[in-house]
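Visitor: Okay, here's the prediction I keep looking at, along with the sequence it came from:
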Amino acid sequence: MKNTRSILISGAGIAGPALAYWLHRHGFAATVVERSAFLRDSGGAVDFRGEQVKLLKAMGIFDAVKAAETAMGDEVIIDGAGQPVLAFSSAFFSGEVEIERGDLARILYDATRDYTDYVFGDRIVGLEQGADGVRVTFAGGAVADYDLVVGADGLHSGVRRLAFGPEERFRKDLGWAIAGFTAPNDLGLDHEGRIYNVPGCGVMASSGRDRDRIGVGLVFHAPGLEYDRRDTAAQKELVAATFAGAGWETPRLLEHLAKADDLYFDTLSQIHMDSWSTGRVVLLGDAAWCAGPGGSGTGMAMMGAHVLAGELAAAGADHTAAFAAYERILRPAAKTGQRQGKGAGGFLAPLDAKKIAKRDKIYKMLSGKLAGGFFNWLTARAANAVEYKEYPTLVVAEEGVAAKGTAAEGMRVAA
């Protein structure tokens, strides 16, 4: 059969560049198209545990991730007076190593840009599948042919919409929404975080590697929420109205929200699909199985990239066999992540005072010494749902090299 060597990836976040890395290792040529005009360096912290740490080391980027880690300490649940109610150890939220999403995106981009064709400021608007490839139409007017197309473009995937149908067929809203942004650290936090609740609302603030800034997360119960994804001003107004009257430092944080230029706003939602591929088009990460916060989404997406590229190579570029194997390996793990992520809204923003008190009681018990083993298993089960597997590669990274550049720049051909 015709070798599959030209692969278009939609999305230059985390999953897309991770896939580009592994495709290069297996001898495939990847192009990554990103609708943003630049590499997005915003977003909250993401963490890695267990098998996913093995993956970072295999990619040669663990040292870079470790150097940029948040080094977060405890996350403390507080009352309206700012007094501690319960402290979560760093392992609960931060895993073995935690890094800001923007820092991770930059590391992956820097590790792949020398051998990956990145196209910023464009997007896919048309897909026409044929027996030998996919004809792709871009918003900028260009038309090009590729052997395969991968949608690694998140919860609101354009590739999924074009290839599988409207988002509403696959998206399941969990009943909560989240707003995230950065603000000046006038709370004086130092490698620590705070969580404050009123019924149906959760306020989170933390400061890690950059002591001058805090990451703010505002989670609230919002069943059936409809909003304009492009109207940032309306989103800010909605959040401000929802949290008006909340205590602690919430009014100060809302003042920062009004000035924020990096607002992330969305519903807590999951994607459920019977199949992640159709013909020569396949989905990866949140586009395929979005789990929501707590579902190990970033690490799972990177592990999925590793498996997808490895199975394509193992199948001799037979995409039908490779896609089936990829889904067989990842789907159980994705379901584990979704089960774990399903409760994120209720944990971060319990609906009433009784539920807030019940959450605190349960997690205080779980964080005790006698329940420590179960607690550790609970926080790591999604991350360890897929074991890291070594696939034979054509190109491997030298020890300590973040798989960047040509053969003369730290790469060698495997024997």
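Guide: Done, it's in. Numbers count the residues shown, from 1 in each chain.
Visitor: can we go C-alpha only for contacts and neighbour counts from here?
Guide: Noted.
Visitor: what about Gly27, neighbour count?
Guide: Neighbourhood size, Gly27 [other Cα atoms under 10 Å]: 14.
Visitor: and if you look at the one 5 residues further on?
Guide: Summarising burial for Val32: neighbours were counted as other Cα under 10 Å, giving 24.
Visitor: Tell me which helix or strand it sits in.
Guide: strand 29-34 (DSSP states H and E).
Visitor: Outside of that strand itself, which residues are in contact with it?
Guide: 5-12, 16-17, 20, 23-24, 116-124 (Cα atoms under 8 Å, 6 or more residues apart in numbering).
Visitor: now do the same end-to-end measure for stretch 82-101.
Guide: From its first residue to its last, stretch 82-101 covers 28 Å (Cα to Cα, to the nearest Å).
Visitor: if we look at it, which residues are touching it?
Guide: Applying Cα under 8 Å, 6+ apart, the set of residues contacting stretch 82-101 is 41-50, 53, 65-66, 68-79, 248, 360, 364, 367, 376, 379-380.
Visitor: one more time with 6 Å
Guide: 43-49, 69-70, 73-78 (Cα atoms under 6 Å, 6 or more residues apart in numbering).
Visitor: circling back: quick check on the contacts of strand 29-34: which are buried?
Guide: Neighbour-count burial (16 or more other Cα atoms under 10 Å) is assigned, among these, to 6-12, 16-17, 20, 23-24, 116, 118-120, 122-124.
Visitor: Just those: which are in helices?
Guide: Mapping the buried ones among the contacts of strand 29-34 onto helices (DSSP state H) picks out Gly16, Pro17, Ala20, Leu23, His24.
Visitor: Just the closest of those residues to Ala234, please.
Guide: Taking Cα to Cα as the measure, Ala234 lies nearest Gly16 of those, at 30.3 Å.
Visitor: List the residues that contact that closest one.
Guide: Ala152.
Visitor: now it: how far from Leu8?
Guide: 10 Å.
Visitor: Spatially central, which residue of this structure would that be?
Guide: With distances taken as Cα atoms, centre = their mean, the residue of the chain nearest its centroid is Thr298 (3.5 Å).
Visitor: Please report how far that one lies from Gly126.
Guide: Computed as Cα to Cα, the Thr298 to Gly126 distance reads 27 Å.
Visitor: taking the buried ones among the contacts of strand 29-34 one by one, which sit in strands?
Guide: Ser6, Ile7, Leu8, Ile9, Ser10, Tyr118, Val119, Phe120, Ile124 (DSSP state E).
Visitor: And the single longest strand found in the chain, what does it pack against?
Guide: The single longest strand within the chain, with elements called by DSSP E, is strand 171-184. Where contact means 3 or more Cα pairs under 6 Å, 6 or more residues apart in numbering; DSSP states H and E, strand 171-184 is packed against strand 213-221, strand 264-271.
Visitor: this is the other structure I want to compare:
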Amino acid sequence: MRTVLISGAGIAGPALAYWLGRAGFRPTVVEIAAGPRTGGGAVDFRGAHLTVLERMGVLDELRRAQTGGSPMRFVDAAGRRLMELPADFAGGEVEVLRGDLGRILYEHSTPYAEYRFGDTVTALTQTADGVEVDFARGDRATYDLVVGADGVRSTVRLLAYGPHGRHLSHQGYYVATWEVPGFPGLGRTSLLYNEPGRMASIGGDHRDAARASAFVAFASPELDYDRRDTGRQRELIATALGGMGWHTPRLLAALPTATDLYFDAICRIDVTPWSRGRIALLGDAACGATIGGMGAGTAIVGAYVLAGELAAAGGDHTVAFGRYERLLRGYARGGQQGGQNTGRFLAPRRAWAARLRNSLLNRPYFLNLMLRTADDRTTALRLPDYPLPRADRRPDPV
């Protein structure tokens, strides 16, 4: 039985652990967080994503947990409607909170994998027979293969490929989300307000009317800040949105005490190739596009393809890794193209560009064209039907 270390327990990692375990491999997932991640906004699935989720046996459970999507209504400073997008524009066929998705994937993968929470990889050394891995806790272990499924700032990619700047390109925008007190009467609709280069929005919680979430975006050159310094992140957000109208002051008033702040650049990852020797990259670590790039769906499909190719090759990574990349790279690039336009769509830098967006999308032809384009990106892959037998026992601890 071949051992595989997977770095990252977000979406791609647990999905890969599930498929590898079913194929008879022995996966271990290492995650720097103390436990399964519970926060995050909504992610959506359509096309080939749903096929894989159904084969995993989780689609019905995800449908029960789905948010139902949220219409997006762009408004002026007085709250008057300028343009509205239907729920399936951003929500796809199935939309679910990232925390619910992570929980479901974790629960389905635990019979097939060992999880190491509160730990991370600090060094990788490839040998003829495996990869020697040093962990932050101080121990060392050897695995047949290592997969980085740990996001756009992947630790595995950093160790195996070098500094993030070689592979990460800033797309000119930052985004943030945090919880705010509920807005009565908001329901499921998300309200979005623009000023040039800035967007502020509020979206209702489909489970609790007393809760809502702020989502903001702003144009900016790349900023220098410590990703662990949430105080500095709050300052950057408040400065970027300072003086903005509509409900923005109310959203910012909730920022200092928010415990679930998410702040990051809209960025894109380009790595060639996706593997080096016994080390491979998966999901955002290989081909991420922070928002609007269908990253969650690509991660789900990529996990299935990578595990399937390893199973089909009898564990021979010299064959499987190349086939996995050739099959998936074009598909992933299609999703990334959508992510490249997210910032400009949400927060156009010029007032006339926002007016043009609103005018075009108020016309059914252009709205339907955008919906078809999103669907086409998810159906552009012919999924192999890999023979992945179910494992009949939990793997022995590594």
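Guide: Yes, it's here. The structure presented is a predicted model; accordingly, all values stated were derived computationally and were not measured.
Visitor: TM-score for these two?
Guide: After superposition, the two chains reach a TM-score (TM-score structural alignment, normalised by the length of the second structure) of 0.96; 393 aligned residues with a Cα RMSD of 1.5 Å.
Visitor: per the alignment, the residue nearest to the centre of the first structure corresponds to what in the second structure?
Guide: The alignment partner of Thr298 of the first structure in the second structure, by TM-score structural alignment, is Ala296.
Visitor: compared with the first structure, how much does the helix or strand encompassing its match deviate?
Guide: Assigned by DSSP H and E, Ala296 of the second structure belongs to helix 295-312. With mean Cα distance after the TM-score superposition for the first structure, helix 295-312 of the second structure departs from the first structure by a mean of 0.4 Å once superposed.
Visitor: ok, back up a step: which part of the second structure lines up with the strand holding Val32 of the first structure?
Guide: So strand 29-34 of the first structure sits over residues 26-31 in the second structure, by TM-score structural alignment.
Visitor: Equivalent analysis for stretch 261-278 of the first structure, please.
Guide: With TM-score structural alignment as the criterion, stretch 261-278 of the first structure aligns to 259-276.
Visitor: Quick one: end-to-end distance for that stretch.
Guide: One end of stretch 259-276 of the second structure to the other measures 38 Å (Cα to Cα).
Visitor: What residues of it count as buried?
Guide: Here stretch 259-276 of the second structure shows 261-271, 274-275 as buried, counting by 16+ other Cα under 10 Å.
Visitor: do stretch 306-320 of the second structure as well
Guide: In stretch 306-320 of the second structure, counting by 16+ other Cα under 10 Å, buried: Leu306, Ala307, Gly308, Glu309, Leu310, Ala311, Ala312, Gly315, His317, Ala320.
Visitor: Out of these, flag the one nearest to Asp134 of the second structure.
Guide: Looking across those and measuring by Cα to Cα, the closest to Asp134 of the second structure is His317, at 21.5 Å.
Visitor: counterpart of the closest one in the first structure?
Guide: So His317 of the second structure corresponds to His319, using TM-score structural alignment.
Visitor: Asp352 of the first structure -> the second structure?
Guide: Mapped onto the second structure by TM-score structural alignment, Asp352 of the first structure lines up with Arg350.
Visitor: Okay, and the aligned residue in the first structure for Gly334 of the second structure sits in which element?
Guide: The equivalent of Gly334 of the second structure in the first structure is Thr336 (alignment by TM-score structural alignment). Secondary structure assignment for Thr336 of the first structure, by DSSP H and E: helix 319-341.
Visitor: so how far does that helix sit from its counterpart in the second structure?
Guide: Relative to the matching residues in the second structure, helix 319-341 of the first structure has an average distance of 0.8 Å after the fit, by mean Cα distance after the TM-score superposition for the first structure.
Visitor: Compute the number of surrounding residues for the counterpart of Ala246 of the first structure in the second structure.
Guide: Aligned counterpart of Ala246 of the first structure in the second structure: Met244 (TM-score structural alignment). Other residues lying near Met244 of the second structure total 17 when counted by other Cα under 10 Å.
Visitor: so Met244 of the second structure, which of the three states?
Guide: Classification of Met244 of the second structure by DSSP: H, G, I helix; E, B strand; the rest coil places it in coil.
Visitor: correct me, but Pro350 of the first structure touches Arg359?
Guide: No. Judged on Cα atoms under 6 Å, Pro350 of the first structure makes no contact with Arg359 at a distance of 7.9 Å.
Visitor: Among these two, which residue is more densely surrounded?
Guide: Pro350 (24 against 16).
Visitor: quick check: stretch 91-107 of the first structure aligns to which part of the second structure?
Guide: Aligned by TM-score structural alignment, stretch 91-107 of the first structure falls on residues 88-104 of the second structure.
Visitor: ok, back up a step: measure the match of Ala246 of the first structure to Asn341 of the second structure for me?
Guide: Note on Met244 of the second structure: its distance to Asn341 of the second structure, by Cα to Cα, is 23 Å.
Visitor: what's the burial count for the spatially closest residue to Gly335 of the second structure that is not a sequence neighbour?
Guide: Setting aside the residues directly before and after it, Gly335 of the second structure is nearest to Gly293 in space (Cα to Cα, 6 or more residues apart in numbering), at 4.6 Å. The local packing of Gly293 of the second structure (other Cα under 10 Å) involves 26 other residues.
Visitor: Look at the nearest residue to Pro332 of the first structure once chain neighbours are set aside and give its secondary structure.
Guide: Excluding the flanking residues, the one nearest Pro332 of the first structure by Cα to Cα, 6+ apart is Ala385, at 7.6 Å. Per three-state DSSP, the local secondary structure of Ala385 of the first structure is coil.
Visitor: how about Ala385 of the first structure, what's its partner in the second structure?
Guide: Using TM-score structural alignment, Ala385 of the first structure pairs with Ala380 in the second structure.
Visitor: Next, count neighbours for Arg55 of the second structure.
Guide: 11.
Visitor: Over to the one 5 residues further on?
Guide: Around Asp60 of the second structure there are 11 other residues, counting by other Cα under 10 Å.
Visitor: part of a helix, is it?
Guide: Yes. Checked against three-state DSSP, Asp60 of the second structure lies within a helix.
Visitor: what does it align to in the first structure?
Guide: Under TM-score structural alignment, Asp60 of the second structure pairs with Asp63 in the first structure.
Visitor: Next: Val146 of the second structure.
Guide: In the first structure, the residue paired with Val146 of the second structure is Val149, using TM-score structural alignment.
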